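Trainee: Here is the input, now give the coordinates:
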Amino acid sequence: MPARIASIREDFGMLTRRRSLQLAGAALAAPALSLRAQADTWPSKPIKAIVTLSAGSTIDIVARMTLDPLSRLLGQSIIVENRPGAGGTIAGTAVARADPDGYTLLINSSMHSATPVVYPKLGYDVARDLSAVASLGSSPNVVVVRPASGIKTLQELVAAAKAKPGGFTFGTAGVGSATHVSTERLRFAAGFPGIHVPFRGMPEALVEVMTGRVDFSCSSIASALTFVRDRSLIALAVTTPQRCSALPDVPTTTELGYADSDYTFWTGMFVPAKTPRPIVEALHAATRKAQATPGLAERLAQEGVDPMPIAPAEFDALIRKEIDATFALVKATNINFL
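Mentor: Model prediction:
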């Protein structure tokens, strides 16, 4: 009898342990199943896309071109909301603090990577609190002046700035913006002084260049291209390593002899970092499909924007690399972004 009781106890213990393992496995699987269920039902309501710059800026133009077919693919409205200011951190803060459910997107540019340098005490961490979804394209910045300035080459601009230390001004889309970082890279490479005049977006900055109240700008090409084509502005150089198909006759800053002056401007889509990965992957796949919409690539090319296919994890890694590069630039030049 004691042996029989012992056997029953052993069998019961094995059943209990097996059941415990089954329950533990179910508990571990539940979050994954829940995340997949969220992705399967997403999106079930309109999505908000918050753009960090004003209407008419490069990222606004690129965003609206891409979000239109994306909205049709997803079967939901995508409401675009422009929240410019503070180097994109007003919009960035709103998205970083939003519910991580795939219904709030951030559309930002390369200024995203400068944020930790410019705003070290910001209430969110770019690399930790936001996750990359997809690149919407890349393009050069273009150095522009007004025709009445008499400046016809980048070398002449550099000479004019050196002859007017403390007085030569440049306009950007804001402190820490991609246009700001791009100009600082060029100034450091060419060795000329300048006074930064920040605006809420490139359209405002370019108006000031055209009126002569600001001397030059290293503008996003999408914002400047119309004015270059109608000769309201003169394009002196582009900042990409290779010439831009939209302005094939305009040289690059590096081919003009200014090493390490290149800067590629990209536009990207981000979500709060805790957004379920299945939703991030679904949104990435839908965005890539939207980018393949017939005629979209050609329309973007007319704005000087080229495709930049990159996986979410690779995009996150690129951003971390750019953050490190911007910190290195500040250390080497003592640039004050404040």
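Trainee: use CA for all of it now, contacts and neighbours both
Mentor: Noted.
Trainee: So for stretch 311-321, what gets flagged as buried?
Mentor: Across stretch 311-321, burial judged by 16 or more other Cα atoms under 10 Å covers 311-312, 315-316, 319.
Trainee: What is the nearest of these to residue 44?
Mentor: Closest approach to residue 44 among the buried residues of stretch 311-321 (Cα to Cα): residue 312, at 22.8 Å.
Trainee: Compute the distance between that closest one and residue 160, please.
Mentor: 43 Å (Cα to Cα, to the nearest Å).
Trainee: Same question for residue 73.
Mentor: From residue 73 across to residue 160, the span is 51 Å (Cα to Cα).
Trainee: Check residue 60 too.
Mentor: 33 Å.
Trainee: quick one: the helix or strand that contains residue 72 to chain centroid distance?
Mentor: In the assignment (DSSP states H and E), residue 72 maps to helix 58-74. Centre-to-centre, helix 58-74 and its host chain are 14 Å apart (Cα atoms, centre = their mean, to the nearest Å).
Trainee: now do stretch 293-309
Mentor: 17 Å.
Trainee: in this protein, which helix has the most residues?
Mentor: helix 2-41 (DSSP state H).
Trainee: other SSEs contacting it?
Mentor: Applying 3 or more Cα pairs under 8 Å, 6 or more residues apart in numbering; DSSP states H and E, we find helix 2-41 packed against helix 277-291.
Trainee: Report the buried residues of the helix it packs on.
Mentor: So helix 277-291, judged by 16+ other Cα under 10 Å, has buried residues 277-284, 286-288, 290-291.
Trainee: Residue 267 looks like it's in a strand, true?
Mentor: Yes - residue state for residue 267 (DSSP: H, G, I helix; E, B strand; the rest coil) corresponds to a strand.
Trainee: wait, doesn't it sit right on residue 107?
Mentor: Yes - Residue 267 is within contact range of residue 107, at 7.1 Å (criterion: Cα atoms under 8 Å).
Trainee: and after the helix holding residue 72, which helix or strand comes next?
Mentor: Taking DSSP H and E, what comes next after helix 58-74 is strand 78-82.
Trainee: and whichever helix or strand comes after that following strand, what other elements does it pack with?
Mentor: Next along the chain after strand 78-82, taking DSSP H and E as the criterion, comes helix 89-96. Applying 3+ Cα pairs under 8 Å, 6+ apart, we find helix 89-96 packed against strand 47-51, strand 104-109, strand 264-272.
Trainee: Here is the second sequence; please produce its structure so I can put it next to the first one:
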Amino acid sequence: MIRSFPQQFIPQETPVKLVRLTALLACAAACAAIAGTAAAQSYPQRPVRLIVPYAPGGSADIAARLVADAWARSMGGTIVVENRAGAGGNIGVDAVAKAPADGYTVGLQTVSLAINPGLFPRMPYDTLKDLAPIGMVASSQHVLVVNNNIPAKTLPELIAAAKAQPGKLTYGSAGNGSTFHMSAELFKSVANVQIVHVPYRGGGPALVDTIAGQVDMSFPVVSAAQQHVQGGKLKALAVTGSKRSAQLPNVPTAAEAGLPGYSFETWFMVFAPTGTPKPVIDKLNTALNAALATPATRDRMLREGFEPTPGTPAAARQRLEKEMPLWADLIKQRGITAE
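Mentor: Next up is the predicted model:
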């Protein structure tokens, strides 16, 4: 059966004003695209600020400085690393979010970019609305280490000990909401164990007290623990990633050690303010991927415990969108707070 529409729903002759408006909008869009392309061709004309939202010397700062020079050379410009620490990285990221969207202010943040929206009740920026991912930089594994006073020599033995005496064992972290903290809380959730959290002002003090026996274990990045494990001051029971670490090749992954549901890596992402022209984002991404592919940069990063992870802006955004609700759920389930 063929139905006919009433006469008032049949399109009439398009008004002249509407035709003119459509033409103007199309022209404006074309002009914007041309301007964006022209801007990318001449970009950069002055130094680009790369804001790291942590103090110098941490993993994010090291990752930024390892890639900055090669990235700048690949792009044909200069990149200046600027540290703006505070509020778990939120101060520095907010500075990027509120900067002019011209490609001259970008940021580098860890997996905390996905964690913080679920951790802080009031965020100064909207992660998905205010930030435009440029691409991934690298990932870094953590390692579960225990001091030599702990009898456990394997991960199953440690889990058994934790289940036998819930709440007796302790772990040190770099502070509430840190990657040390979140990797441990994820471990506790997957292994279904109760281990007491002892927050420190940084990963260094937590690791020192783990060696001294003030806390039983910690989840530092591999590069920080490597010398202490190889020197016999700590026992490494498992690395947290999906494959073994080149720095600690004899240490099994958590899955290999008997905990297949557990995997954690700290990743590093660079981003710009939303509204930065797409051709500029694309140029930044292309130059970043080229920098990560250079043998010198790759070798330096691997020596420091970073696995280069080039990719597209779209893939970086997809990772954020996927992980943000997962971390929010874990934070809610475990009752984790930023304080």
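Trainee: rewinding a little: between helix 277-291 and the helix holding residue 72 of the first structure, find me the angle.
Mentor: Taking axes from the mean of the first three to the mean of the last three Cα atoms, to 10 degrees, one finds helix 58-74 of the first structure and helix 277-291 inclined to each other by 100 degrees.
Trainee: Which elements pack onto helix 58-74 of the first structure?
Mentor: Judged by 3+ Cα pairs under 8 Å, 6+ apart, the packing partners of helix 58-74 of the first structure are strand 47-51, strand 78-82, strand 104-109, strand 130-145, helix 221-229, helix 277-291, helix 296-302.
Trainee: tell me which residues of it are tucked away?
Mentor: 58-67, 69-71, 74.
Trainee: just stretch 16-36 of the second structure next, same as before
Mentor: So for stretch 16-36 of the second structure, counting by 16+ other Cα under 10 Å, buried means residue 36.
Trainee: That stretch: how far from the chain's middle?
Mentor: That offset, for stretch 16-36 of the second structure, works out to 39 Å (Cα atoms, centre = their mean).
Trainee: what do you get for stretch 234-245 of the first structure?
Mentor: Centre to centre, stretch against its chain (Cα atoms, centre = their mean), the figure for stretch 234-245 of the first structure is 20 Å.
Trainee: what do you get for stretch 34-46 of the second structure?
Mentor: How far stretch 34-46 of the second structure lies from its chain's middle: 28 Å, per Cα atoms, centre = their mean.
Trainee: Repeat that for stretch 116-125 of the second structure.
Mentor: On Cα atoms, centre = their mean, the centre of stretch 116-125 of the second structure falls 15 Å from the chain's centre.
Trainee: same question, stretch 219-231 of the first structure
Mentor: Per Cα atoms, centre = their mean, the centroid offset for stretch 219-231 of the first structure relative to its chain is 20 Å.
Trainee: And it, what's buried?
Mentor: Buried-residue list, stretch 219-231 of the first structure, by 16+ other Cα under 10 Å: 219-225, 227-228.
Trainee: what's the answer for stretch 43-51 of the second structure, then?
Mentor: 43-44, 48-51.
Trainee: With stretch 180-189 of the second structure instead?
Mentor: 180-188.
Trainee: and the residue nearest in space to the middle of the first structure, how far is that from residue 188 of the first structure?
Mentor: Nearest to the mean C-alpha position of the first structure, by Cα atoms, centre = their mean, lies residue 109 at 2.7 Å. Distance, residue 109 of the first structure to residue 188 of the first structure, using Cα to Cα: 22 Å.
Trainee: do residue 133 of the first structure as well
Mentor: Where residue 188 of the first structure is concerned, residue 133 of the first structure sits at a distance of 32 Å (Cα to Cα).
Trainee: now residue 324 of the first structure
Mentor: Remark: distance between residue 324 of the first structure and residue 188 of the first structure (Cα to Cα) = 17 Å.
Trainee: about what we covered before: out of the buried residues of helix 58-74 of the first structure, what pair is the most spread apart?
Mentor: Longest span within the buried residues of helix 58-74 of the first structure, Cα to Cα: 58 and 74, 23.9 Å.
Trainee: what do residue 267 and residue 107 of the first structure both touch?
Mentor: residue 59 (Cα atoms under 8 Å, 6 or more residues apart in numbering).
Trainee: out of these two, which sits in the busier spot?
Mentor: residue 107 (29 against 23; other Cα atoms under 10 Å).
Trainee: which residue lines up with residue 204 of the second structure in the first structure?
Mentor: Structural alignment (TM-score structural alignment) places residue 204 of the second structure against residue 203 in the first structure.
Trainee: thinking again about what came up before, including distance to residue 148 of the first structure, could the buried residues of stretch 219-231 of the first structure go into CSV?
Mentor: Output for those, formatted as CSV (distance: Cα to Cα, whole Å):
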residue, distance to residue 148 of the first structure
219, 18
220, 21
221, 21
222, 22
223, 20
224, 17
225, 18
227, 14
228, 14
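Trainee: Pick out whichever of the residues you listed sits closest to residue 236 of the first structure.
Mentor: Using Cα to Cα, these come closest to residue 236 of the first structure at residue 228, 10.1 Å.
Trainee: ok, and the closest non-adjacent residue to that closest one?
Mentor: Leaving aside its chain neighbours, residue 228 of the first structure sits nearest to residue 234 (5.8 Å; criterion: Cα to Cα, 6 or more residues apart in numbering).
Trainee: quick one, which of the helices and strands packed on helix 89-96 of the first structure is nearest to residue 84 of the first structure?
Mentor: Among these, strand 47-51 sits nearest to residue 84 of the first structure (Cα to Cα), with 7.3 Å.
Trainee: relative to strand 264-272, how tilted is the helix holding residue 72 of the first structure?
Mentor: Going by the same axes, to 10 degrees, helix 58-74 of the first structure makes 50 degrees with strand 264-272.
Trainee: What range does helix 58-74 of the first structure cover in the second structure?
Mentor: Using TM-score structural alignment, helix 58-74 of the first structure pairs with 59-75 in the second structure.
Trainee: how much does that stretch stray from the first structure?
Mentor: Superposing on the first structure and averaging over aligned pairs (mean Cα distance after the TM-score superposition for the first structure), stretch 59-75 of the second structure comes out at 1.9 Å.
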